[in-house]
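> what follows is a protein structure lacking sequence information:
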């Protein structure tokens, strides 16, 4: 029988030998791997040293330049790559063995990465003249044409790039923007939608989509986009301005006011956008007959931007209106309120007289004709009033029309009141006729006192 102890000793010794062999093998493998990595690094370093040495002897050594340029280009050391390929571009003219396409392409791309657009354009144009079916060249040259505002060329190049890579979002983006610049709004929308689907955070493309919808008359889609973009820190002010302008055009003044106010809450707004937001906000308040608020904004605007548009004129005009409530109604109120005020003027026009209004006729929102029977202690007659809302110059034709109307209703006297002035021809026309003309200053005085006097008139 084999003794147990010697067998155990043999087994233990064999296990130790196997363990030592495994550890030695792993150590050897590690040593084998490490030199490969170092060898690779040393290889690149050796190439750089060798190329640098050769270039110190001959600065235009093509092999050394190509080796060094390839390393810098692959490692994205763009400034050094640009210098290398700039030299190689010059050598292409005298060395037919050089790959002129690749050298110009890499020269252009290195310049583009450094923001040197003119140099990038030069290199990529030459590269494309040698090979026209490279996506990278077509896209980047199309992008540069877009920056140079050559939109037709940009569209051609980007269309070709799109056929090579239909899902490349930047290609779709700039193709859409270029078509928008060319006023080809329907085509632009197709590519902008795809670009935004691929990159939802591309707010500029979304904004341009809104502009396309607006230009195509699809204002509901446009307003949705601009409303969505109002909170954006960058595009918010202009989106608010656009949204507010659309609401103004739709006579939705409270919504327009909200849009403009949201736009003005942003920080670091461009001066011209801030001024326009304030200006249109003031106009919206005027449409709402909130003259006090409008004046406050207009005066702020005048202090910041001297003589912006017609701000001085608006301030002068509405300061007077703000102090004369009836003049506000006369010029700005709905037709019903305007006619009610005109009735009050007629009833208070002749002191101590009994006045009976027999007819009221309104011509759109331009003027109102009121016929009345007037009975005073000294005389009685039928008179007609024409109240003209226009603040400009009233010409002879309007006065002639009033005179003809007087004859039709057989009125003995006519009174023509305007919020503006009368032309010289109009004044000459009434000289020999029973028509009195009242210009703005006289009308303002009448309107200031009309409420107090009306309360004392027997009806």
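Perfect, thanks for sending it. Quick caveat: nothing in here was measured; it's all calculated off a predicted structure.
> rest of the way, CA atoms for contacts and neighbours
OK.
> contacts only, for the residue most central in space within the chain.
Nearest to the mean C-alpha position of the chain, counting by CA atoms, centre = their mean, stands residue 238 at 4.3 Å. By CA atoms under 8 Å, 6 or more residues apart in numbering, residue 238 lies in contact with 263, 273.
> how does it look with 10 Å?
Counting by CA atoms under 10 Å, 6 or more residues apart in numbering, residue 238 touches 207, 226, 229-230, 232, 244, 260, 263, 269-270, 273-274, 276-277.
> neighbour-wise, give me the winner out of those.
Each of the contacts of residue 238 was scored for neighbours by other CA atoms under 10 Å, and residue 244 scores highest at 31 neighbours.
> am I right that that one is in contact with residue 263?
Yes. Residue 244 is within contact range of residue 263, at 9.3 Å (criterion: CA atoms under 10 Å).
> which stretches of the stretch 201-350 of the chain form helices?
203-215, 219-229, 236-249, 253-264, 271-287, 291-304, 311-323, 325-332, 335-349 (DSSP state H, counting those that start in this stretch).
> winner for burial among the ones you listed?
For those, the largest average neighbour count (mean count of other CA atoms under 10 Å) is found in helix 236-249, namely a mean of 24.
> and the angle from that helix to helix 253-264?
For helix 236-249 against helix 253-264, the angle by axes from the mean of the first three to the mean of the last three CA atoms, to 10 degrees is 170 degrees.
> rewinding a little: figure out which of the helices of the stretch 201-350 of the chain is closest to residue 42.
helix 203-215 (47.1 Å; CA to CA).
> presented hereafter is structure B, for comparison with structure A:
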């Protein structure tokens, strides 16, 4: 009995000892690596700081601290350490010149110290031309400095080393876009967008490339979708408006331009550009009142912007003279009807029969048989819609046409002026000219 009891006691003590050892072992095993790591880091930092206290340019101490700061992304302190190491690298064999230059460049670019970053990456690339980081970062720096052709050179080398790099694809596309290599840029931008479908800057650059390569319908879809974007929206709306204007969809163009102008904090240059194009499409849409308001707003904020002062003078007059507005801005059918009314106005009381009408880009010709109480003859009328100057050469052409159709005389009407050479040419010839002032008098007689 006593023996059995003694055995039981021994077994219990042994089990308790085993459990205690196991617990202690697990406790040490669980805490040791972390504690050891913290202890090692603390010891390393303390040793490095001791060395730097004795010599602030100690290579080993700077390398250790630079590595720690770099891993912690403490860019200010990492930059300070690697800047000194960069200067020491050429005279200190213990320093890895390539890694040091690369890290110095990365820390510099994180702090927007572009000249220092450039110097560091150039040095790293000298040491290893096949370094992706050196080539990519030099390409990126050239891009932000608007040296797009140089950026393309570096980024091409980066993509040879790592063809799958999305940042390199992205900035290659951006650089080619800015360098006007629009078709080539598209393939890089598409790859970058596949990886970053929410990146609206890539999408906008793609739309510009599509627009410049003639794919206006695709570009318009993207620009329209981006027109409400807080930063890209004004530019996207500007492009949408331009495309709609080119397609003759003036109402939609006006809507897009107005959407662009609704954005807050528009730069004056961009605001002026959108307003100027808005005024132009309002003029095309024959809404001269609104066009004048927009032009006056531009003139108020930026006096002398482009040809705004002369446009205000021109379209103020047109807005007050319906017939002159029709003469200059209406569709071809309305213009032709107005010209036919003017033909009859030239010879009040006569019988006028229009026998032929020919319309051209700059002018229209009307042939009429005029029968008065004193004479009957064929008269050729030419109506110029432009407000520029008409010189001798157009009148020589007009005179030749008079002879070809065997007309007795020709009457040339313009919304602009005739040069002195033109006036001298008609002397002694059956050609009569009516400039803008005479045109206005004629138009005022017409209902």
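Arrived safely, thanks for sending. Since the model is a prediction, treat every value here as computed from it, not as a measurement.
> tm score of chain vs chain?
Remark: TM-score between the superposed chains equals 0.88 [TM-score structural alignment, normalised by the length of structure 2]; 442 aligned residues with a CA RMSD of 3.1 Å.
> thinking again about what came up before, can you redo the helices of the stretch 201-350 of structure 1 as a markdown table with distance to residue 6 of structure 1?
A markdown table is the format used below for the helices of the stretch 201-350 of structure 1 (distance: least, CA to CA, whole Å):
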| stretch | distance to residue 6 of structure 1 |
| --- | --- |
| helix 203-215 | 83 |
| helix 219-229 | 87 |
| helix 236-249 | 89 |
| helix 253-264 | 94 |
| helix 271-287 | 98 |
| helix 291-304 | 106 |
| helix 311-323 | 113 |
| helix 325-332 | 120 |
| helix 335-349 | 123 |
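> looking at the ones you listed, spot the one closest to residue 127 of structure 1.
Among the helices of the stretch 201-350 of structure 1, helix 203-215 comes nearest to residue 127 of structure 1, with 29.7 Å by CA to CA.
> ranges for the helices of the stretch 351-459 of structure 1?
Assigned by DSSP H, counting those that start in this stretch, the helices in the stretch 351-459 of structure 1 fall at 396-409, 424-429, 440-454.
> now those in JSON lines, with mean neighbour count and distance to residue 320 of structure 1?
Compiled in JSON lines, the helices of the stretch 351-459 of structure 1 are given as follows (neighbours: other CA atoms under 10 Å; distance: least, CA to CA, whole Å):
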{"stretch": "helix 396-409", "mean neighbour count": "15", "distance to residue 320 of structure 1": "26"}
{"stretch": "helix 424-429", "mean neighbour count": "14", "distance to residue 320 of structure 1": "25"}
{"stretch": "helix 440-454", "mean neighbour count": "16", "distance to residue 320 of structure 1": "9"}
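> got those helices as TSV, with distance to residue 365 of structure 1 columns?
Converted to TSV, those look like this (distance: least, CA to CA, whole Å):
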stretch	distance to residue 365 of structure 1
helix 396-409	15
helix 424-429	21
helix 440-454	18
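> can you tell which of those is closest to residue 29 of structure 1?
Across the helices of the stretch 351-459 of structure 1, closest to residue 29 of structure 1 is helix 440-454 (CA to CA), at 103.8 Å.
> so what corresponds to residue 88 of structure 1 in structure 2?
Alignment note (TM-score structural alignment): residue 88 of structure 1 maps to residue 85 of structure 2.
> return the residues in contact with its match.
With contacts defined as CA under 10 Å, 6+ apart, the neighbours of residue 85 of structure 2 are 57-60, 62-63, 66, 79, 92, 95-97, 100-101, 104.
> hmm, back to that, and the residue nearest to the centre of structure 1, what's its match in structure 2?
Alignment note: residue 238 of structure 1 maps to residue 235 in structure 2; criterion TM-score structural alignment.
> equivalent analysis for residue 427 of structure 1, please.
Using TM-score structural alignment, the partner of residue 427 of structure 1 in structure 2 is residue 423.
> from residue 431 of structure 2, how far out is that match?
Noted for residue 423 of structure 2: a distance of 10 Å to residue 431 of structure 2, by CA to CA, to the nearest Å.
> intersection of neighbour lists for residue 244 and residue 263 of structure 1?
238, 257, 277.
> would CSV of the residues you listed with distance to residue 310 of structure 1 be doable?
Formatted as CSV, those follow (distance: CA to CA, whole Å):
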residue, distance to residue 310 of structure 1
238, 21
257, 20
277, 15
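> so which of those residues comes closest to residue 322 of structure 1?
Looking across those and measuring by CA to CA, the closest to residue 322 of structure 1 is residue 257, at 19.8 Å.
> centre of the chain versus the helix ranked longest in structure 2, how much separation?
Using DSSP state H, we find that the single longest helix of structure 2 is helix 2-54. How far helix 2-54 of structure 2 lies from its chain's middle: 65 Å, per CA atoms, centre = their mean, to the nearest Å.
> which position in structure 2 pairs with residue 133 of structure 1?
By TM-score structural alignment, residue 133 of structure 1 lines up with residue 130.
> just to be sure, its match is in a strand?
No. Using DSSP: H, G, I helix; E, B strand; the rest coil, the secondary structure at residue 130 of structure 2 is coil, not a strand.
> now it, nearest residue through space, not along the chain?
The shortest distance from residue 130 of structure 2 to any non-neighbouring residue, by CA to CA, 6 or more residues apart in numbering, is to residue 161 (6.8 Å).
> share the number of residues neighbouring that neighbour, please.
Neighbours of residue 161 of structure 2 under the rule other CA under 10 Å: 16.
> residues in contact with it?
Neighbouring residues of residue 161 of structure 2 by CA under 10 Å, 6+ apart: 130-133, 135-136, 155.
> how far away is it from residue 118 of structure 2?
Following CA to CA, the distance that separates residue 161 of structure 2 from residue 118 of structure 2 is 20 Å.
> got it, and residue 212 of structure 2?
Relative to residue 118 of structure 2, residue 212 of structure 2 is positioned 32 Å away (CA to CA).
> likewise residue 94 of structure 2?
The gap separating residue 94 of structure 2 from residue 118 of structure 2 is 24 Å, by CA to CA.
> okay, the two: which has more neighbours?
Per other CA under 10 Å, whichever of residue 94 of structure 2 and residue 118 has more neighbours is residue 118, with 21 against 11.
> quick one: contacts for the counterpart of the more buried one in structure 1?
Residue pairing (TM-score structural alignment): residue 118 of structure 2 is matched to residue 121 of structure 1. Residues in contact with residue 121 of structure 1 (CA under 10 Å, 6+ apart) are 107-109, 111-112, 127, 140-145, 148.
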